[in-house]
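Colleague: build me a model from this:
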Amino acid sequence: MNFKTMKKSSKDAFITYAMVVIVYLIIQAMVMSGSMSSLMQGMLVPLCTYSIVAIGLNLCVGYLGELSLGHAGFMCVGAFSSAFFTKCMEDSSMNPTVRFIIALLIGIVFAAFFGFLIGIPVLRLRGDYLAIVTLAFGEIIKNVMNVLYVGRDSKGFHFSIKDATALNMDTDGELIVNGAKGITGTPHQSTFTIGVILIILSLIVVYNLVNSRSGRAIMAIRDNRIAAESVGINVTKFKLMSFTISAAIAGAGGVLYAHNLSTLTALPANFGYNMSIMILVFVVLGGIGNIRGSIIAAVILTLLPELLRGLSDYRMLIYSVLLIAMMLFNWAPGARVFRERMKSKLKKTKEEA
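Modeller: Next up, the predicted model:
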């Protein structure tokens, strides 16, 4: 098929896939040649993680039109459920690759289940009320994981929310989840290649959903709920579908996150309010409903603090100024008019050429 004759939605998806693959090949070439520092190599998996979660949140905010501040909670569910499985199966004879794939599926399924469970009552709310309830869900999940103790011995699994001694395990028992200390010793199986594969899979899911009949129904609900209901669209069904898929994608990001750390904890710095706001900033800055923009924003805003680290005390000040400047460039009416003028001039130049 000729690229010029492709639909706009297909072109957009093709450009996004091509961008991800080209960046992956460039980075792999830099790593192989030794021209990338170890610090930057260590940032590759987190970049993929935040990109995946931003894609999932953009499905909810950009296409469904519902503001969710609980995606750090879904990320936490995916991270801990997958890490728990991996830790339990670490001493088994299971192939590490198969174990990671099963852990990934477990993280996605658990996050989707909680998304479905939370979505049933929550999606009846709108606007600020929905944001507050989803934020509360994220905080509840984080606090539950901070007080949860899980151990295993010959008698099976033991659970407690008091302390490790309350588990009453045998002397040869193994403590898997240790309250605020989390899960330690999870195998490092997350790689940049796996992260890019998960990004592409997330893009395939979102683009296929958005360009399908269900996707058009979801966007119709976003644009006018009453009109959508009047033509027979099941609002609850489609809202719940998109919210669940969005949570599942966030869970996949959590799995990637969990298997990149030696110790997985549910501290506020990992899955708290700030994490949810940061992911939302990626979506808003990249453009609500713009999947490619979310990925670019996630990469830029994650790298900026590290690139500015040499500026010491001025680092976060410069980061804040750049963030405001980028936001104004994307959303200020004058800047949007300027961009449209530049696009029209470029189009005329191409036609004349």
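Colleague: CA atoms for contacts and neighbours, from now on please.
Modeller: Fine.
Colleague: how about the strands in this structure?
Modeller: 149-153, 156-160, 174-178, 183-184, 263-264 (DSSP state E).
Colleague: rebuild those strands as CSV, extending it with mean neighbour count and distance to residue 129.
Modeller: CSV is the format used below for those (neighbours: other Cα atoms under 10 Å; distance: least, Cα to Cα, whole Å):
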stretch, mean neighbour count, distance to residue 129
strand 149-153, 20, 32
strand 156-160, 15, 33
strand 174-178, 20, 33
strand 183-184, 21, 33
strand 263-264, 19, 31
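Colleague: need the ones you listed in a markdown table with distance to residue 114, can you?
Modeller: Conversion of the strands of the chain to a markdown table gives the following (distance: least, Cα to Cα, whole Å):
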| stretch | distance to residue 114 |
| --- | --- |
| strand 149-153 | 20 |
| strand 156-160 | 20 |
| strand 174-178 | 20 |
| strand 183-184 | 21 |
| strand 263-264 | 20 |
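Colleague: for residue 88, find the nearest of those.
Modeller: strand 174-178 (7.7 Å; Cα to Cα).
Colleague: check which helices and strands that closest one sits against.
Modeller: helix 71-88, strand 149-153, strand 183-184 (3 or more Cα pairs under 8 Å, 6 or more residues apart in numbering; DSSP states H and E).
Colleague: how many other residues sit next to the closest residue to residue 265 other than its chain neighbours?
Modeller: Sequence neighbours aside, residue 182 is the residue nearest to residue 265 in space, at 4.3 Å (criterion: Cα to Cα, 6 or more residues apart in numbering). By other Cα atoms under 10 Å, the residues close to residue 182 number 20.
Colleague: I'd say residue 182 and residue 270 touch.
Modeller: No. Contact criterion Cα atoms under 8 Å: residue 182 and residue 270 do not qualify, at 11.6 Å.
Colleague: following up with a second sequence; could you model it the same way so I can compare the two?
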Amino acid sequence: MSDRIRDWWAGAAWYYRWAIYLLLLLFVLFVLPSEGVKSFMSPETDWVTTLWDPIGLYILLALGLNIVVGQAGLLDLGYVAFFAIGAYSVGVLGGLHGWPFWATVVAALAIAALSGILLGAPTLRLRGDYLAIVTLGFGEIIRIVARNTTAIGDSRGISDLPRPPTMFGLDFNDVLDVKPFYYLVVAMIVVVIVVSVRLNNSRVGRSWAAIREDEDAAELMGVPTFKFKLLAFFIGAMVGGLAGTGQMGGPQGYIQPENFTFILSATILVCVVFGGSGNIPGVILGAFIIAWLPERFRFLDEYRYMLFGAVLVLMMILRPEGLLPSRRRKAELKEGTGGMGAMGAEVAGPGTAASSEVSK
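Modeller: Model (predicted):
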């Protein structure tokens, strides 16, 4: 069914596509946050708040991590560091030094992107689990530095973060109305989707695909692999920083180091793999489900996490390629590359061509 839909979409006229895009956007802006949807989707919590955080922020972070993991095949376990850098840039420059919100956003994007380069430049010579360990350490370093640095609030965090000015009739200073924050995150998501699609269909996207499938072969064919891996880290870090600016410390305008733990990095990685690594609609769907399920079953108290874990385990057993994988990613998994570049290639799945070769 999904293949037939993709075939139809590939041959559809441009006006059909734009009509569907417009309908989806109208649905997200006006139908999804409505009270009628709330009664089923989130009966025990405020649905609009849930749509903004965690659902909207998870989608934004997953789209950024998908550039690194899904498109370039680089396993990053410390992605939360860029989320923290974006949030703390807004907190320090705006909350402590009085910068206006949009100036802090520009600065946060620049600082997060620079952090991606500083992390990637010395570490992207590594591959697989070695790269994963280094990125994990980077994420923990950022959190520990924030917790122990008095100039940026240490363990107390930062309060009174700046808010966007009133625009299009949206008042971001009304702490009882979360819709403006939701609409802002939706706008950010749309921008990131457009950039991701453009990159994926360009020479950059083809280079990332070559690196993900076989980095050595890509290097031999003339692809400057280090340059394109660094570009993936640069863009992914920028999106993570953008998500940090979209968080804004919640309606209370408050952030603290414990908002940016390793478990958040792991959860965003689960969103990417669960939805279909490398496929933007799949990643969005995966992030939506991962963020929504614990809120929907809040009435189960702590048992909801056991149910949540069982769903993930069953998913990885029955459909390891994810809910909506790209065709290229399905082919990679079938050949035993695992869709994670060199790291995935080290372990072939059951029934794959690679595992058959090993069993001979």
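Colleague: superposing both, give me the TM-score.
Modeller: The TM-score (TM-score structural alignment, normalised by the length of structure 1) is 0.76; 298 aligned residues with a Cα RMSD of 3.2 Å.
Colleague: and the residue nearest to residue 265 of structure 1, what's its match in structure 2?
Modeller: Using TM-score structural alignment, the partner of residue 182 of structure 1 in structure 2 is residue 157.
Colleague: ranges for the helices of the stretch 201-350 of structure 1?
Modeller: 213-223, 225-230, 235-258, 268-271, 273-286, 291-307, 315-331, 333-352 (DSSP state H, counting those that start in this stretch).
Colleague: contacts for the shortest one?
Modeller: Residues outside helix 268-271 of structure 1 that contact it (Cα atoms under 8 Å, 6 or more residues apart in numbering) are 72, 73, 75, 76, 138, 142, 274, 275.
Colleague: of the residues you listed, which count as buried by neighbour count?
Modeller: 72, 73, 75, 76, 138, 142, 275 (16 or more other Cα atoms under 10 Å).
Colleague: so the third one sits against residue 252, correct?
Modeller: Yes. If you go by Cα under 8 Å, residue 75 of structure 1 and residue 252 touch, sitting 7.4 Å apart.
Colleague: okay, and the common contacts of those two?
Modeller: With Cα under 8 Å, 6+ apart, residue 75 of structure 1 and residue 252 have common neighbours residue 53.
Colleague: what's the match for residue 77 of structure 1 in structure 2?
Modeller: Using TM-score structural alignment, residue 77 of structure 1 sits opposite residue 85 in structure 2.
Colleague: same question but for residue 43 of structure 1, I mixed them up
Modeller: Per TM-score structural alignment, residue 43 of structure 1 is aligned with residue 50.
Colleague: please enumerate the helices of the stretch 51-200 of structure 2.
Modeller: Under the criterion DSSP H, counting those that start in this stretch, the stretch 51-200 of structure 2 contains helices at 57-65, 80-90, 101-123, 128-148, 179-200.
Colleague: so for residue 37 of structure 2, which of those sits nearest?
Modeller: Taking these one by one with Cα to Cα, helix 179-200 is closest: 14.7 Å.
Colleague: just checking, what packs against the closest one?
Modeller: So helix 179-200 of structure 2, by 3+ Cα pairs under 8 Å, 6+ apart, packs with helix 47-50, helix 57-65, helix 225-247.
Colleague: who wins for proximity to residue 107 of structure 2 among these?
Modeller: helix 225-247 (9.7 Å).
Colleague: from the chain's centre, how far out does the closest one sit?
Modeller: 10 Å (Cα atoms, centre = their mean, to the nearest Å).
Colleague: mean distance, that helix to its aligned residues in structure 1?
Modeller: Superposed on structure 1, helix 225-247 of structure 2 shows a mean distance to its aligned partners of 0.8 Å (mean Cα distance after the TM-score superposition for structure 1).
Colleague: how about stretch 111-122 of structure 2?
Modeller: Stretch 111-122 of structure 2 sits 0.6 Å off on average (mean Cα distance after the TM-score superposition for structure 1).
Colleague: name the residues of that stretch that are buried.
Modeller: 111, 112, 113, 114, 115, 116, 117, 119, 120.
Colleague: grab the nearest non-local neighbour of residue 210 of structure 2.
Modeller: Using Cα to Cα, 6+ apart, the closest residue to residue 210 of structure 2 is residue 218 (5.6 Å).
Colleague: try residue 121 of structure 2
Modeller: Per Cα to Cα, 6+ apart, closest to residue 121 of structure 2 is residue 230, 6.8 Å.
Colleague: adding mean neighbour count, write the helices and strands packed on helix 179-200 of structure 2 out as CSV.
Modeller: As requested, those are arranged in CSV below (neighbours: other Cα atoms under 10 Å):
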stretch, mean neighbour count
helix 47-50, 22
helix 57-65, 31
helix 225-247, 26
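Colleague: which of those helices sits closest to residue 37 of structure 2?
Modeller: helix 47-50 (8.4 Å).
Colleague: what about the equivalent of residue 270 of structure 2 over in structure 1, neighbour count?
Modeller: Counting by TM-score structural alignment, residue 270 of structure 2 lines up with residue 281 in structure 1. Neighbourhood size, residue 281 of structure 1 [other Cα under 10 Å]: 19.
Colleague: got a list of what the match of residue 43 of structure 1 touches?
Modeller: So residue 50 of structure 2 contacts 292, 295 (Cα under 8 Å, 6+ apart).
Colleague: just residue 14 of structure 1 next, same as before
Modeller: So residue 14 of structure 1 contacts nothing (Cα under 8 Å, 6+ apart).
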